[in-house]
Structure formats: structure tokens, C-alpha cells
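Trainee: Mind looking at a prediction? Sequence and model below.
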Amino acid sequence: MHGTVDTNPIDDQAAQWVAREDRGALAPDEVAERDRWLAADRRHFGAYARAHAVYARTGRARALGSADRVPHTRVQGPRPRLQWAMGLAATLCLLALGVHEHSDAGDYHVTHKGEILRVPLADGSAVTLDSGAAVRVHYTDARREITLLRGEALFDVAKNRARPFVVTARDTAVTAVGTSFSVSLNEQRTHGVEVLVREGIVDVATASGAVAPTRLLANHRALANRSHGIRIETVGHDDLDQQLAWREGMLSFNGDTLSVAAAQFLRYSDVRIMIDDPLVGSRRIVGLYSANDPLGFARSVALSLGLEVDQQGNDVWLRTPHNAFHSAPRSLQ
């Protein structure tokens, strides 16, 4: 018997709006009500755009709601066109349809640069893939197995004690029954595998079983790599939300160096932030920025750090004023 997932009420409300829109044009008072809901909280807009992406991906509104979840299936032929305007959701260009492939080894879900995708799974769970992420989903009667092949993903797990939900990333295995957690292979930030628990409890261990599982509670992070094993850290609620800001198409920095931030933006855009001065690259920043606007980010940090911006095609250079007209190009990658 399948369990049910503890869903995010904001995502559920967004799904209901998309389903209502698909049934027919909204009345003027409904449009006003929807727009008030969108304006009430920045998270509402992100959830609404994600819901549009999920509907377009599956071709069925019932894939959006918690009450009527269906397996994520490959749609044959042209996808149905929605009757409502897509302008609002299209402004979040980070949200896209991704790629789905099926083989005997499982279902593969992939996002390319600039894409974020929420995929409902057959058991009522869901996985949200960050830009440039890839997962393999393989379910058996005894286990629900996910392999994170690259990037970062958030897992909202339906409760089923008889059928563990196991995410493997390199030589790290994360086992959950019903919870919400993310797993990241983002080397630039984590230098290994990072597990971040938003709700519930997970066990973190080596995939081989050579090390006894480490219990990880909500608002905790595990950092696993071969040099130091599994290290546990406490994460504040606000910090946790910032870590998962990518779900809303945002990037959050809290004391990160400018070089690290520039590399993060490159995961979402072909516009490259270039730095040729190590002292500039080591400057630390704090803030929340739109992931698909590296130029806006560059201009903002230039203003706050006393730097100058020089855009040359897809390259955006950040330099101190006395170096602004002297170029010794060196890519961040």
C-alpha cells in the first residue's frame, strides 16, 4: 500500500490554480483572487511557475495535486496546449521541461543549464532537480532507489516503512521513510556529497555499508567525502531556506567568495562573470539574487564593493577601478 507525502501547502495551492485554469478561462473575480495570491508572497510566484512546468511536462493536471498523483510518464506526440496565458510563468525562464528517458535500469530525468524541474514519482513522492542535475529512478517491490548522477535534487518522500527510499550519490547512501531532504554533488560548494534535511529523519552511510549509518535530523547537514568521512552540522531554519532558494530560481550567498558566486551563476547561464584579480575573487558577499541574471548580480556587487563592470559579449568582467581598462583574461572555469 502506498503512503502519502506531506506536501507543501503553497505548492498544492499553486497546483489547484493551474488545474482550475486548464478547465477553462477564469472569471474576473477569480483572476483577481489568483493575482492577489501571487502578489502576497514571493514563494507563491515560484510555486505557480513550477506547477505550470509540471503540467506541461506530464500533459495532465492531475499530476500536480497531492490528491491525484500519477507516475511521471513520457508523453507521446505534441503536448497539449494550455488555454491560459503563459506569460507569467515564462518570466521564470529557469523552469523548463527537462528530459525523461526510460530503460530497463530505470527512468532517467535530466535538466540542462537554466532548467529546474519537479517530477512526481509513482508512489506519491516527488523529486525537484536543480539546473544541470540528473537522476535515475528505479523502483522495486522492496525498495525505492534513486541515484543522483550529478548536480543537486530535493526529495519529498511519501511514507512507506515497508519500502525504504534510498538515494545514492557516489559512495554515499541516504535512506528515508517519509521526509524531505536534498542531496548535492556540487563540488564547487560542498567538495563531496552534501545531505540537507528539511523535515523528518534520514540515515546517511557509505553505499557499501562499510560504515554504520549516521542518523540525521531536520535542520541538520551531513558533509561526506573520503578525506573526513561523514561530518554533521546544525543548520538554522533561515539558512536552510537560503540553501534551497534555487527551487525559486534564486541563489543565496552568505559569506561566499565572489569567485564561488561567479561559478554558481555559470550553472544557470552562459553569461560568464570573469575575475582576473585574486583579491577581487576573494571578496565575500551576502545576498539573494536571481539565478538567471548574472549581469544584474555583477552590477549589484560592483556597486557595494566599489568595483567596475565591463561587459564584453557573454563575458562580464569585475575589476577594481584602477584595473578596469587593463585586461589579463583568466576564466573562472
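Mentor: Done, it's in. Numbers count the residues shown, from 1 in each chain.
Trainee: Only C-alpha atoms from now on, for both contacts and neighbour counts.
Mentor: OK.
Trainee: how about the host helix or strand of Glu21: buried residues?
Mentor: Applying DSSP states H and E as the criterion places Glu21 in helix 9-23. Buried residues in helix 9-23, counted by 16 or more other Cα atoms under 10 Å: 10-19, 21-22.
Trainee: Could you check the following helix or strand past that helix and say which residues are buried?
Mentor: Sequence-wise, the next helix or strand downstream of helix 9-23 (DSSP H and E) is helix 28-40. The neighbour-count check on helix 28-40 (16+ other Cα under 10 Å) flags Leu38 as buried.
Trainee: Run through the neighbouring helices and strands of the helix or strand just after helix 28-40.
Mentor: Where DSSP H and E defines the elements, the next helix or strand beyond helix 28-40 is helix 42-58. In terms of contacts (3 or more Cα pairs under 8 Å, 6 or more residues apart in numbering; DSSP states H and E), helix 42-58 is packed against helix 9-23, helix 28-40, helix 87-90, strand 117-120.
Trainee: Of the ones you listed, which is nearest Val235?
Mentor: Of all those, helix 9-23 sits nearest to Val235, with 22.7 Å by Cα to Cα.
Trainee: ok, Arg198 touching Arg221?
Mentor: No. Contact between Arg198 and Arg221 fails when scored by Cα atoms under 8 Å: they sit 9.4 Å apart.
Trainee: Skipping adjacent residues, who's closest to the residue nearest the centre of the chain in space?
Mentor: Here the mean C-alpha position of the chain is nearest to the C-alpha of Asp130 (Cα atoms, centre = their mean), at a distance of 3.3 Å. Computed as Cα to Cα, 6 or more residues apart in numbering, the closest residue to Asp130 that is not its neighbour in sequence is Ile116, at 5.0 Å.
Trainee: Run a quick neighbour tally on that neighbour.
Mentor: Using other Cα atoms under 10 Å as the criterion, Ile116 is surrounded by 29 other residues.
Trainee: and the gap between it and Ser131?
Mentor: 5 Å (Cα to Cα, to the nearest Å).
Trainee: mind listing the helices for the stretch 51-200 of the chain?
Mentor: Per DSSP state H, counting those that start in this stretch, the stretch 51-200 of the chain carries helices over the ranges 87-90, 187-190.
Trainee: give me every residue that touches the residue nearest to Arg74 when sequence neighbours are not counted.
Mentor: Of all residues not flanking Arg74 in the chain, His100 sits nearest, at 6.7 Å (Cα to Cα, 6+ apart). With contact set as Cα atoms under 8 Å, 6 or more residues apart in numbering, His100 has these partners: 74, 107-110.
Trainee: Second structure for comparison follows:
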Amino acid sequence: MKNVVPFPENRAVETEAAAWLVRLDSEAPLSESERRELAEWTRRSPAHLEQLREHAALWRKLNVLTELGVPLRDVNRAAVARPRASSRARKLSAVVAALIAVIAIGIASRHRMGAAVDASELYATAVGERRTVTLPDASVVMLNTNTQIRVAYQKSYRDIRLLRGEAYFTVAKNPNRPFRVYAGGGRIDALGTAFSVYLKQEGSVDVTVTEGRVAVASLATEGKSVPNSASVREKKLGSLVAGQVATIPSETQTGSRPIDVLDNLRNVELQGLSRRISWTEGVLIFSGEPLEAVVKEINRYSTVHIEFSDPAVGAIRVGGQFPVGETSEMFKALETTFGLRVTYLSDSHVLVSSGVE
């Protein structure tokens, strides 16, 4: 996918996993302190163990690729070397598999002892990237472009803080353990439902429910951003059911005036609902929106700056379906279907103008 920038935290995890893999592949066994350090590192995040598993699988594949790439004149030498390479790859895979098994046993033991499944993780996507994450309770969250969430699971609640961007949640039922999403100045509570939450740059929050029901509340944090702080004042605003959308305004929009009710709650037909969450299927769908609004939405998935030569160009109403992150497809459509001219001022700067000379 174009315009994907690796998230710095992901790169750090990859580097650490590679370093551990090199250490595991060495002739000398891990020391007691190294074993404790590795166990602590893998428990810190599910992403650590997954990255280690991926590196081990890749390491084994690379051994195979190396053998396949040996010139014919070296075939005899390769025949001698192959058993050792394959043996080391199998040994490494076995070590990682054993490590995963030990950790899995540890997790299972905690369940048998009645311990809560706790998790406190940060997940993020870069511009143009989408990512699906399965949470400890089997709930699933899909992160849209340039999105960041913090997951905080405890025995009595399941909390998600949407720090930026947009996410779509498919929630596993557990009436005794509320699932709550905090975004901007609001909170969305759900049980056995599916919905999306979009934290816009100005601070307002769009909520779209596609299944079940959610309850919405506004929060006054008195200058603090910790959702579970005792200083948080909550005001219940109402509920949304499948097919409904609403926006929780930001404090800037309300002038710090307390919100008492969702006065913008509205019903959306199935086609409109599908358009709002079409990004989860890898496409963006428009039906008569101004080109300026279309470009603003598509620009969320790209680092390309797009400007119009004239306000009248941005006011042109367009419709169509565009692949997520494929800005070039939109440019082609603007030229071939709408008769506009697209001029590349640089690799990251584009001017859209009327096709009339």
C-alpha cells in the first residue's frame, strides 16, 4: 500500500525481536537473567511475542531461499551445508514454539486461578495504513488511517481511549464487564454491538452504530484527561441503536456549555450507513459530495497536499468509489470522468483545475 509510514514503536519492537532471535540462535544457551528478561519482554505486549514468532518463521524461510539461490556449480557444497542450515532453522523454530507454549501455559494458569485478563496496550496506524486488532476478550477493533488507541482492560471494565483517528469496534458480550470507548469529551458504552467512533481534528466525535445499541455520555474532566479520575463529571446523553449516528461536539463548539442531550441524533438508511464505514472494506464511497469534501476525506489516507485553482472547482459535486490510499485513482477519475486537470507541482503537491483552457 502506498504512503504507509512504519510507526516508530513498531520498528523498535521489530529491532528488539530480531536481537532476541539472534541471541536464541547462538550456540551458548540463555543465562538465567536473560531468560527472565526475555520472559518479561514477551509479557509486556502480545505484539512482542507475535513479532518474535514472525521473525522465527522468516528466518526459517530465508534458509530455504538461500539454498534455492545457490549457483549450480556450488551444488555439492550446498548439499553439505543444507543439513546444518535446516537443522538450525528447525532448532530456532522449536525454541520459539517452546517459549510460546510456556507463556500460554502461564496465561492458562492465571485463568484457572480466576485472575482477570489485564491488558494495557497502545496500538496505532500511520497515514494510509489500516490495522485489525483482536483484544484479550475476543472483541475486535479495526483502526483506520492515522489512528491511535490505548487499551486498558481490568477485572471490572474494558476501556479504550481513542487518542486520534477512527476505529470500528465489534464487541464481545460480557454484561458484567462494561466495554467503554473514550474519545474527545465523550464516552460510548456498548454491550454486544458494533459501532465506529471518529475523533475529528477539531475535537468533535462522530458515532455510527451498525449493530445493537450504545449509550453516549459527555464528560467534563476539569482539565484532566484521565477517564477514570474521580474529578470526571458525567452527563448521560441518550442511546443510539443500529442505523443511527450522532456527533458529540467539542468544548470549542459548545463554548464550554454542558451538553444535556444529543440534539443531532439521526437515522441513516442502509446505503448511507454502508458509505460511512466503507473504509473497513478498503474503499471510500461518495454520492454527490462537493469535491472539496471528497478531497478532504481522501487526504486522510495520503501525505499529498491537494489544492484547487478556483473555489468553483472545489464546489463541483462528484460521486464514485475509490480504493483507500490510492490517491492516483481519484486523480484519474477527475481527469477522465469530470474533465478536470491534475497538475503535479511536486511529488507531494497537486493542483486541480478546470479542464477548460
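Mentor: Looks like it came in fine. The shown structure was predicted, so the numbers you read here are calculated from the model rather than taken from an experiment.
Trainee: Could you get me the TM-score between them?
Mentor: Here the TM-score for the pair of chains, by TM-score structural alignment, normalised by the length of structure 1, is 0.64; 233 aligned residues with a Cα RMSD of 2.6 Å.
Trainee: circling back to that earlier point, which part of structure 2 lines up with the helix holding Glu21 of structure 1?
Mentor: Aligned by TM-score structural alignment, helix 9-23 of structure 1 falls on no residue of structure 2.
Trainee: so that helix versus helix 28-40, what angle?
Mentor: 150 degrees (axes from the mean of the first three to the mean of the last three Cα atoms, to 10 degrees).
Trainee: Tell me the residue in structure 2 aligned with the residue nearest to Asp130 of structure 1.
Mentor: By TM-score structural alignment, Ile116 of structure 1 lines up with Arg130.
Trainee: can you tell me how far that match sits from Phe169 of structure 2?
Mentor: In terms of Cα to Cα, Arg130 of structure 2 sits 14 Å off from Phe169 of structure 2.
Trainee: got any residues that touch both of these two?
Mentor: Taking Cα under 8 Å, 6+ apart as the criterion, Arg130 of structure 2 and Phe169 both touch Met142.
Trainee: Strands of the stretch 201-333 of structure 1, residue ranges please.
Mentor: 201-206, 214-217, 220-225, 229-234, 250-257, 272-274, 284-290, 308-312, 315-319 (DSSP state E, counting those that start in this stretch).
Trainee: Mind listing what's buried along the longest one?
Mentor: Read it as strand 250-257 of structure 1. Taking 16+ other Cα under 10 Å as the criterion, strand 250-257 of structure 1 shows 250-253, 256-257 as buried.
Trainee: and which of those is nearest to Val280 of structure 1?
Mentor: Distance to Val280 of structure 1, by Cα to Cα, is smallest for Thr257 among the buried residues of strand 250-257 of structure 1, at 8.9 Å.
Trainee: List the residues that contact the aligned residue in structure 2 for that closest one.
Mentor: Mapped onto structure 2 by TM-score structural alignment, Thr257 of structure 1 lines up with Pro290. Applying Cα under 8 Å, 6+ apart to Pro290 of structure 2 gives the contacts 314-318.
Trainee: one more time with 6 Å
Mentor: 315-317 (Cα atoms under 6 Å, 6 or more residues apart in numbering).
Trainee: Who wins on neighbours among these?
Mentor: Going by other Cα under 10 Å, Arg317 tops the contacts of Pro290 of structure 2 with 16 neighbours.
Trainee: what residue of structure 1 takes the place of it?
Mentor: That one, Arg317 of structure 2, aligns with Arg284 by TM-score structural alignment.
Trainee: Verify the contact between its match and Asn254 for me.
Mentor: No. Contact status for Arg284 of structure 1 versus Asn254: not in contact, 8.2 Å apart, counting by Cα atoms under 6 Å.
Trainee: Give me the contact list for the longest strand along structure 2.
Mentor: Counting residues, the longest strand in structure 2 under DSSP state E turns out to be strand 158-170. Residues outside strand 158-170 of structure 2 that contact it (Cα under 6 Å, 6+ apart): 139-144, 146-153, 178-183, 194-199.
Trainee: Strands - which of those residues land there?
Mentor: 140-143, 148-153, 179-183, 194-199.
Trainee: Are any of these buried, and if so which?
Mentor: Counted by 16+ other Cα under 10 Å, those give 140-143, 148-151, 153, 179-183, 194-199 as buried.
Trainee: Specify, as a residue range, where stretch 155-174 of structure 1 falls in structure 2.
Mentor: Counting by TM-score structural alignment, stretch 155-174 of structure 1 corresponds to 169-188 in structure 2.
Trainee: Determine how far the last residue of that stretch lies from the first.
Mentor: 11 Å.
Trainee: in it, what's buried?
Mentor: Going by 16+ other Cα under 10 Å, stretch 169-188 of structure 2 has these buried residues: 169-173, 178-188.
Trainee: Closest one to Asp310 of structure 2 out of the residues you listed, please.
Mentor: Out of these, the member with the shortest distance to Asp310 of structure 2 (by Cα to Cα) is Gly184, at 34.3 Å.
Trainee: Grab the nearest non-local neighbour of that closest one.
Mentor: Gly203 (5.7 Å).
Trainee: max-length helix in structure 2?
Mentor: The residue-count maximum for a helix in structure 2 (DSSP state H) belongs to helix 75-112.
Trainee: what does that helix correspond to over in structure 1?
Mentor: The aligned range for helix 75-112 of structure 2 is empty, by TM-score structural alignment.
Trainee: contacting residues around the nearest residue to Asp256 of structure 1 once chain neighbours are set aside?
Mentor: In space, and not counting its chain neighbours, Asp256 of structure 1 is closest to Arg284: 5.3 Å by Cα to Cα, 6+ apart. Residues near Arg284 of structure 1 by Cα under 6 Å, 6+ apart: 255-258.
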